[in-house]
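here is a sequence with its predicted model. Questions after.
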Amino acid sequence: MEPLAAMYPQDVEFAVISEIRDAALQALAPDVADFLEGGAGEEVTLRANRTAFGRWGVRPRPMSGVSAPSTATTLLGLPLELPVLTAPFGGDALFHEQGHLAVARAAAASGAVAIVPEAGTFSYERVAETAPDAARIAQIHPFDHFDVVAERIRDAGYAALCVTVDCPTAGFRVRNRVNRFAPDLTYFAGNLVGEGTPDVAEMFGRLVSHDSPAWDWDWLAAATGRCGLPWIAKGVLTAEAAGHALAAGASALVVSNHGGRQTDPAPAALDALPEVVAEVGGRVPVLFDSGVRSGADVFVALALGADAVVIGRLAAYGLAAGGETGVRRVFELLAEELRTLMILAGVPDVASFTPDLVARCDR
């Protein structure tokens, strides 16, 4: 008698995301691992992001008839096989020599979109050439070189900008200070080339100094208007900020506290999501990041009104653990768990997510 097939896959290097995280942290030098894992201040916000997900539970719907849910959707006209994008985390070759080249290839193989960072190891152009189907959104900071960089982004064929609005200065990151963290800044300098762009020292001086002129919404509206591309405001935590972003012409918002790496203490991003969704009222897509660690977290964020989620640390874990293969495995596990919960909760497709699919729980 032939043995029955195994209940769970046996020939996979990573069975669950926690194994990917463990492998990533083991592969990295301690100070780089702290750079990845850490947050600002006492890391109250960092912990709050995870605690917030623990307050929600999925409401099962037995006998729903759903057996093959679709996770496909679109964002700003871009097709997504899974409502997940990768975040524009900088210094990516600190985690793996291929950095966002590997992330973008993994996103392309997974039918996802990569948000390519300004402070990355590789240029916008090189990432776009490597994975043109995935490298569709480019991140940019609202600094004085905005027009020059935005023109490069447009010429490289990107479909949209992602403007990080919550980073007029770098957060007070205690772990990095304790470690005297001093990485080679060229890991962050892939885009600091060409006429009109600052050098590495100048760029980081702007992020850590408190005497540079800070932009406001009017400046941002004027700059994005000149660019001519749709743009996403990343770093919105309040209805007030959402209103300002919409008035400035944003085509989408990302509810985010920068993964707990900027303001500390600050509200958990998940707690802020319903407020922002209510303010937006369906006028533009609302994305979510900060604290996502599983397909269940993706489910909860979608139920609470997000149109898609953005993964930063998860993508970096996959990158550090196994390069492109590791990031692809992150996407596979997120998709598998999300589809499982969609079946159990009777959700046939992404458009069918509603707040009544989840409930507040005391644990």
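Sure thing, it's come through. Values in this document were obtained by computation on a predicted structure and should not be read as measured data. Numbers count the residues shown, from 1 in each chain.

every contact and neighbour count from this point should use C-alpha atoms.
Will do.

could you look up the next helix or strand downstream of the longest helix seen in the chain?
Ranked by residue count and defined by DSSP state H, the top helix of the chain is helix 313-345. Helices and strands here follow DSSP states H and E; after helix 313-345, the next one along the chain is strand 358-360.

what comes up buried for that following strand?
For strand 358-360, burial by neighbour count (16 or more other CA atoms under 10 Å) applies to V358.

show me where the protein has its helices.
17-27, 30-37, 44-54, 99-109, 124-130, 146-155, 174-178, 200-208, 217-227, 239-247, 269-280, 295-303, 313-345.

same for the third one, what does it pack against?
It refers to helix 44-54. Contacting helix 44-54 under the criterion 3 or more CA pairs under 8 Å, 6 or more residues apart in numbering; DSSP states H and E are the following elements: helix 269-280.

centre of the chain versus the helix it packs on, how much separation?
17 Å (CA atoms, centre = their mean, to the nearest Å).

and for stretch 73-86?
13 Å.

repeat that for stretch 216-224.
For stretch 216-224, the distance to the chain centre is 23 Å (CA atoms, centre = their mean).

before we move on, back to that, most packed of the helices of the chain?
Ranked by mean neighbour count under mean count of other CA atoms under 10 Å, these are led by helix 99-109, which reaches a mean of 27.

would you confirm that A156 contacts A128?
Yes - applying CA atoms under 8 Å, one finds A156 in contact with A128, separated by 7.1 Å.

circling back: quick one, the longest helix of the chain and helix 17-27 angle?
For helix 313-345 against helix 17-27, the angle by axes from the mean of the first three to the mean of the last three CA atoms, to 10 degrees is 170 degrees.

counting by contacts, list what helix 313-345 packs against.
With contacts taken as 3+ CA pairs under 8 Å, 6+ apart, helix 313-345 sits against helix 17-27, helix 30-37, helix 99-109, helix 295-303.

rebuild these as CSV, extending it with distance to W215.
Formatted as CSV, these follow (distance: least, CA to CA, whole Å):
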stretch, distance to W215
helix 17-27, 36
helix 30-37, 27
helix 99-109, 28
helix 295-303, 30
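
in contact with the residue nearest to G326 when sequence neighbours are not counted: list those residues for me.
Setting aside the residues directly before and after it, G326 is nearest to G318 in space (CA to CA, 6 or more residues apart in numbering), at 4.1 Å. G318 makes contact with I20, R21, A24, E324, T325, G326, V327, R328, R329, V330, according to CA atoms under 8 Å, 6 or more residues apart in numbering.

try this one side by side with the last:
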Amino acid sequence: MDADTWALLDGGAGAEQSLRDNLAALQRWSFRPRNLAGITETRTATTFLGLDLAFPVITAPIGGDGLFHARGQCEIAAATAKAGIVPVVSEASRFPLETVAAASDGPKIMQLHAWGEPEEFLGFAKRAGKAGYSALCVTVDCPTLGWRERLMVRRFAVPDEEWSGNYGDIGATAATRLVAGTGSDWTWETLAAVRRQLELPLLVKGILTAEDAEQAVAAGVDAISVSNHGGRQLDCVPATLDQLPEVVAAVGGRIPVVLDGGIRRGADVLKALALGADVVMVGRLTAMALAAGGATGVYTALTLLREEFERSMLLAGRRTLDELDRSLLQQRPATGD
């Protein structure tokens, strides 16, 4: 991977405080294992939006995916189908959504942005349904691109063709919207009106507060992702794991909650589920594995993640996902500056 692409993948927004905080938040928790639990195997299969998952992980949407591998999200789709989980496919891709849909027989979720005319959004949603996608994901924390200084210093901008495979003859549209800094005129009322016209289940990605969680539920969405875009949008927002309990409490079990941000290990998945997440989303891990080895790299990374998660459950004395709760964790004492 060249240095510019690595800066895109590894970097965040502003001073990258939120990027660091996502990782640090996971380190502030320790396990309280229960021994002699008599467990010889774990059961990690679950469902999300009616889709079967071998373990409670989905992959995050990855824009500009062709920079990381020549076949980008097509390779991710093949790997996730083999691993028994589901990818969220980015709208801002080199590849049309139909091409990614055809890359594997596994179920897929299509990600779209909350900007532009609602009719355009609904047109993409109709395309996704026709192509066989099982659900939709709308990203609400990206009215424009974050202030990504690491890329500015390098004077690197993702080429238009890497963002705009879904736009045909108006290929620069996606990139123009993302970098223009003009924002979006969408409101929760816009989303609610769109939701009423959708046939597929809808996941909202980018929630950090109880207030927005309530708005999302009121808008009729089917799931929420607690996400700060991997620290790549507004810097100095809280770590997603820190906000997870607030959002879970606001949702009150009415819809599933996904945790996105900082997940690198199977033990991280265990911590997120113990704090109330139903599923976790992995982004940078997936993109790094894609760059390292295509579909084989992604499948290997997901297999290792699942094996460590299952081993961690066994060592913690928990047999099923229903047994994962706050009693499994304690906060580590502060160490000072």
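Thanks, I have the structure now. Remember, it's a predicted structure, so these values are computed and weren't measured experimentally.

TM-score of the superposed pair?
Scored by TM-score structural alignment, normalised by the length of the second structure, the superposition of the two chains gives a TM-score of 0.96; 331 aligned residues with a CA RMSD of 1.2 Å.

in the second structure, point out the residues matching the longest helix of the first structure.
Matched against the second structure by TM-score structural alignment, helix 313-345 of the first structure falls on residues 284-316.

now swap in stretch 159-167 of the first structure and tell me
The aligned range for stretch 159-167 of the first structure is 134-142, by TM-score structural alignment.

now stretch 217-224 of the first structure
The aligned range for stretch 217-224 of the first structure is 188-195, by TM-score structural alignment.

swap in stretch 246-255 of the first structure?
Using TM-score structural alignment, stretch 246-255 of the first structure pairs with 217-226 in the second structure.

the matching stretch: which residues count as buried?
Buried, per 16+ other CA under 10 Å, within stretch 217-226 of the second structure: V217, A219, G220, V221, D222, A223, I224, S225, V226.

want to throw those residues into JSON lines with distance to V257 of the second structure?
Compiled in JSON lines, these are given as follows (distance: CA to CA, whole Å):
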{"residue": "V217", "distance to V257 of the second structure": "11"}
{"residue": "A219", "distance to V257 of the second structure": "15"}
{"residue": "G220", "distance to V257 of the second structure": "14"}
{"residue": "V221", "distance to V257 of the second structure": "11"}
{"residue": "D222", "distance to V257 of the second structure": "9"}
{"residue": "A223", "distance to V257 of the second structure": "6"}
{"residue": "I224", "distance to V257 of the second structure": "5"}
{"residue": "S225", "distance to V257 of the second structure": "6"}
{"residue": "V226", "distance to V257 of the second structure": "7"}
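
from L80 of the first structure, how far out is the residue nearest to G326 of the first structure?
Using CA to CA, to the nearest Å, G318 of the first structure is found at 20 Å from L80 of the first structure.

same check on F331 of the first structure?
In terms of CA to CA, F331 of the first structure sits 12 Å off from L80 of the first structure.

again with P355 of the first structure
Taking CA to CA as the measure, P355 of the first structure falls 22 Å from L80 of the first structure.

the more surrounded of those two?
L80 (21 against 13; other CA atoms under 10 Å).

trace the more buried one over to the second structure, please.
By TM-score structural alignment, L80 of the first structure lines up with L53.

likewise P355 of the first structure?
P355 of the first structure maps onto R326 in the second structure, by TM-score structural alignment.

quick one: its match and A272 touch, right?
No - when contacts are counted by CA under 8 Å, R326 of the second structure is not listed as touching A272 (9.8 Å).

find the centremost residue of the second structure, please.
The structure's the second structure has its C-alpha centroid closest to A60; by CA atoms, centre = their mean the separation is 3.4 Å.

measure that residue to I76 of the second structure for me?
A60 of the second structure is 10 Å from I76 of the second structure, by CA to CA.

again with D268 of the second structure
Taken as CA to CA, the span from D268 of the second structure to I76 of the second structure is 21 Å.

contacts only, for A335 of the first structure.
T71, L82, G295.

which of the residues you listed does the second structure keep?
For the contacts of A335 of the first structure, the subset whose aligned partners also touch in the second structure (both residues aligned by TM-score structural alignment, their matches' CA atoms under 8 Å) is L82, G295.

between the contacts of A335 of the first structure, which is closest to F53 of the first structure?
Relative to F53 of the first structure, the closest of the contacts of A335 of the first structure is G295; by CA to CA it sits at 11.7 Å.

corresponding residue for that closest one in the second structure?
Counting by TM-score structural alignment, the partner of G295 of the first structure is G266.

distance of the residue nearest to that match when sequence neighbours are not counted from M288 of the second structure?
Spatially, and ignoring its direct neighbours in sequence, G266 of the second structure is nearest to F309 (3.9 Å; CA to CA, 6+ apart). Applying CA to CA, the value for F309 of the second structure to M288 of the second structure is 19 Å.

and for L304 of the second structure?
On the measure of CA to CA, L304 of the second structure and M288 of the second structure end up 14 Å apart.

kindly report the same for R28 of the second structure.
Distance from R28 of the second structure to M288 of the second structure, by CA to CA: 25 Å.

for D10 of the second structure, same thing?
For D10 of the second structure relative to M288 of the second structure (CA to CA), the value is 9 Å.

just the terminal-to-terminal distance for stretch 199-215 of the second structure.
OK, stretch 199-215 of the second structure end separation, CA to CA: 20 Å.

which other residues reach that stretch?
With contacts defined as CA under 8 Å, 6+ apart, stretch 199-215 of the second structure is touched by 49, 129, 134-141, 188, 195, 216, 221-229, 238, 240, 243-244, 246-247, 249-251.
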